[in-house]
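Trainee: Pasting the sequence and the predicted model now:
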Amino acid sequence: MSGLDAPDIVAAYDDVRNDKKDTNWMLLSYAAPVGNKLTLTQTGSGGLEELVQALDDGQVQYGYVRIEYANDKE
């Protein structure tokens, strides 16, 4: 089991996708060096730049980020 159905991961994913929320990125990491269970490592509202700063070279991680373009605003 990957852990992607964990309530905290689902909530973070929904927040990133929601334009009315400030959270615009999330970072997932493996819970243990051996295994396939992912855990929510961090979330933020500072965009791609902040996500890149949160990355750890010593871990396999997955980032999900919402990018907004000027013509996306209504």
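Mentor: Cool, the structure landed.

Trainee: hey, let's count contacts and neighbours off CA atoms from now on
Mentor: Noted.

Trainee: in the chain, which spans are helices?
Mentor: Counting by DSSP state H, the chain has helices at residues 7-17, 47-54.

Trainee: Presented hereafter is structure B, for comparison with structure A:
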Amino acid sequence: MKRTTLVLEEGLLDGVRREARRRDCDLSTVVNECLRAGLHRRRPAGDPPPPLPVFAMGRPRANLADRDALEALMDAP
């Protein structure tokens, strides 16, 4: 195992120390497990997400680039 120096926020260090005392293990064990869990969650899933559904909504009622037309449409009863 390699040694390194980490600069942790005060609140994080306190939390890691409390967890280590609670579990009766050393700081390195808690930090290693937290990092491993965090890295595991961030790994991309193997399969891409399914495509989003597409619905036929008809023709647009207003030109989205025309601010006045959009405002008139939103103000209409």
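Mentor: Cool, the structure landed. What you see is a predicted model; the values in this text were computed from it and never measured.

Trainee: what's the TM-score here?
Mentor: With the length set by TM-score structural alignment, normalised by the length of the first structure, the two chains reach a TM-score of 0.23; 27 aligned residues with a CA RMSD of 4.5 Å.

Trainee: CSV for the helices of the first structure, including mean neighbour count?
Mentor: Shown next, in CSV, are these (neighbours: other CA atoms under 10 Å):
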stretch, mean neighbour count
helix 7-17, 17
helix 47-54, 14
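
Trainee: Helices of the second structure, start to end?
Mentor: Under DSSP H, the second structure gives helices at 10-23, 27-42, 67-75.

Trainee: just to revisit the earlier point, which one of the helices of the first structure lies closest to residue 39 of the first structure?
Mentor: helix 7-17 (7.3 Å; CA to CA).

Trainee: Any chance of TSV for the helices of the first structure, columns distance to residue 30 of the first structure?
Mentor: As requested, those are arranged in TSV below (distance: least, CA to CA, whole Å):
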stretch	distance to residue 30 of the first structure
helix 7-17	13
helix 47-54	15
